[in-house]
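K.L.:
Show me how the following folds:
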Amino acid sequence: MPQMAPLLWSSLFVFFLFNLLLFLISTYFLLPPSKMKYNPCSTTYPQKNWKW
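P.N.:
All right, here's what the predicted structure looks like:
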């Protein structure tokens, strides 16, 4: 029946969106994005002793 086609595609679309949302949420919480650990104070240059 052609009248049922929009209901079928809309339910499949909702199912797809639900699965996509579930996948994105699970990957975010299981594997959080890595953040750059930038510490400007960690780079210390040794001071040169100019006096002998």
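K.L.:
hey, let's count contacts and neighbours off CA atoms from now on
P.N.:
Will do.
K.L.:
What about residue 18, how many residues nearby?
P.N.:
12 (other Cα atoms under 10 Å).
K.L.:
And it, which helix or strand is it part of?
P.N.:
Assigning secondary structure by DSSP states H and E places residue 18 in helix 5-30.
K.L.:
what about residue 32, which SS state?
P.N.:
Of the three states, residue 32 takes coil under DSSP: H, G, I helix; E, B strand; the rest coil.
K.L.:
Pull the contacting residues for it.
P.N.:
Residues in contact with residue 32 (Cα atoms under 8 Å, 6 or more residues apart in numbering): none are found.
K.L.:
structure for this one too, so we can compare:
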Amino acid sequence: MAPINWLMLFMFFFFMFYLIMNMLFFNFNKNFKIKMNNKNLMKNYNKSI
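P.N.:
Below is the predicted model of the structure:
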């Protein structure tokens, strides 16, 4: 019984770690893309003037 409990705990923590890393990674990607788009928009705006 003990090894199964340890395995379940390990799987649970690994799964939570995986979810948190995915959330951080996707949030970082979204923010990075938004910043890049803002820079491009500013460049185009300056060109049009």
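K.L.:
what about the equivalent of residue 10 of structure 1 over in structure 2, neighbour count?
P.N.:
Using TM-score structural alignment, the partner of residue 10 of structure 1 in structure 2 is residue 12. For residue 12 of structure 2, the tally of surrounding residues (other Cα under 10 Å) stands at 12.
K.L.:
Likewise for residue 31 of structure 2?
P.N.:
Residue 31 of structure 2 has 11 neighbours, counted by other Cα under 10 Å.
K.L.:
any idea how far residue 22 of structure 1 is from the residue mapped onto it from structure 1?
P.N.:
Aligned by TM-score structural alignment, residue 31 of structure 2 pairs with residue 29 of structure 1. Using Cα to Cα, to the nearest Å, residue 29 of structure 1 is found at 11 Å from residue 22 of structure 1.
K.L.:
same thing with residue 1 of structure 1?
P.N.:
In this view, residue 1 of structure 1 and residue 22 of structure 1 are 32 Å apart by Cα to Cα.
K.L.:
again, but for residue 10 of structure 1
P.N.:
Distance from residue 10 of structure 1 to residue 22 of structure 1, by Cα to Cα: 18 Å.
K.L.:
How about residue 30 of structure 1?
P.N.:
Taking Cα to Cα, one finds residue 30 of structure 1 at 12 Å from residue 22 of structure 1.
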